[in-house]
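> got a structure for you, letters missing:
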């Protein structure tokens, strides 16, 4: 038949399948999660895939709601609530970064005055930005999104390095089976090269993580290839995202963000 609008039998069959099982079209993590939920009836696999969809930015709101439904059916209601709170926390931290970048928090100044226990003290833009990035990295770790956490921690360490975040970065690398890189990061803590390296808690944690690496000490393990996902738009392109938060002309953005830009090429490696 002429006209070119006739659908192929395979396409018609696929569309009928999705309609029958009330599945959205496509083959994204969210669609696969719905398939596990509605067709395979495998809630554990569905939850894993819903997390992948959330981490990939694939229909995040729907993925959160559907995952919460599955978790409640599995008597994991508290976990469902925590998952929603965690995603909200991540978005809140990103908003704080946007505000700092636009100069809305520090009013374009390099420091601000804070108060704790009735005492005033100065917080630098580097300290505040690194702190927020560290919190964001920890939130990603709770989602087991170690690739995202790694890049955010590297960003935080580039701005204002400290021993605690170095330990978290080391853990992210261990979770990705990148043992030699983790070893180098953790050794910096024990060698006293970072702020807070003299803190016994950080040193103990670094030593514990290094003990986990002992079996790999003499091997030449090739790091596994990283998976890519739409989440890379934020993770590996953190600097690029920052540059889109405000226009470059006559903005209040702070010098620290200009200093970060050269690090972009290292993140892409």
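Arrived safely, thanks for sending. Because the structure is predicted, anything quoted here is derived from the model rather than measured.

> C-alpha from now on. contacts and neighbour counts both.
Will do.

> how much space between residue 198 and residue 191?
Using CA to CA, to the nearest Å, one obtains 10 Å as the distance from residue 198 to residue 191.

> mind listing the strands in the stretch 1-150 of the chain by residue range?
Secondary structure of the stretch 1-150 of the chain by DSSP state E, counting those that start in this stretch: the strands cover 111-116, 119-124.

> could you dump the ones you listed to TSV with distance to residue 158?
Converted to TSV, the strands of the stretch 1-150 of the chain look like this (distance: least, CA to CA, whole Å):
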stretch	distance to residue 158
strand 111-116	18
strand 119-124	15
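
> dump these to TSV, plus mean neighbour count and distance to residue 103.
Formatted as TSV, these follow (neighbours: other CA atoms under 10 Å; distance: least, CA to CA, whole Å):
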stretch	mean neighbour count	distance to residue 103
strand 111-116	12	11
strand 119-124	11	13
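
> want to compare, so here's the second one:
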């Protein structure tokens, strides 16, 4: 029902439906429900609630109560099942949390989350977003350095992936 509400641009009603009925769903489906709830929060502009849920997901992951000590977890992305390491999932959540804090103008918190995410998994998108964060904090030279790193990595990747002549 919440998915249909999302498709009908009735995100707030979808959020209320999830909050009202999620207790009826088995524990194995709670992560999927959280992911749908995050999409609904994002779509309806409820950024603070999105941040709170991401914090909760991060704490759950760190305390390993949801994944039972597994090294990898199965996730669905765009209809396909993918396997992520716990570190990759943590980096994904940290990156999303950093983005939310960037939107909330909590630049110091966003910077911390981006740096933690990058320590787990290097990613040019997170580096660029960290540079934006640094610019907003008037740390222009540091931001320029990050952008240059991203540019050089992109050139190196293109060079390594192009066929030899």
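Now that the structure is in, tell me what you want to look at. Just so we're clear, the structure is a prediction, and the values are computed from it rather than from any experiment.

> which one's more surrounded, residue 198 and residue 191 of the first structure?
Between residue 198 of the first structure and residue 191, residue 198 has the larger neighbour count (other CA atoms under 10 Å), namely 15 against 11.

> what does the helix or strand residue 112 of the second structure falls within contact?
For residue 112 of the second structure, the host element (DSSP states H and E) is helix 107-120. With CA atoms under 8 Å, 6 or more residues apart in numbering as the contact definition, helix 107-120 of the second structure has outside contacts at 87-88, 90-92, 94-95, 97-102, 126-127, 129-130, 133-134, 136-137.

> check the offset of that helix from the chain's centre.
Distance of helix 107-120 of the second structure from its chain centroid, counting by CA atoms, centre = their mean, to the nearest Å, is 12 Å.

> and the alignment partner in the first structure of residue 59 of the second structure, how many neighbours?
Structural correspondence for residue 59 of the second structure with respect to the first structure (TM-score structural alignment): residue 98. When neighbours are defined as other CA under 10 Å, residue 98 of the first structure has 19 of them.

> for residue 145 of the second structure, same thing?
12.

> quick check: it vs residue 152 of the second structure, distance?
Here residue 145 of the second structure is placed at a distance of 11 Å from residue 152 of the second structure (CA to CA).

> do the same with residue 102 of the second structure
From residue 102 of the second structure across to residue 152 of the second structure, the span is 25 Å (CA to CA).

> next one: residue 132 of the second structure
Residue 132 of the second structure sits at a distance of 18 Å from residue 152 of the second structure (criterion: CA to CA).

> also residue 77 of the second structure?
Residue 77 of the second structure is 29 Å from residue 152 of the second structure, by CA to CA.

> sorry, back to before: and the contacts of helix 107-120 of the second structure, which are buried?
The neighbour-count test (16 or more other CA atoms under 10 Å) marks 87-88, 90-92, 94-95, 97-102, 126-127, 129-130, 133-134 as buried among the contacts of helix 107-120 of the second structure.
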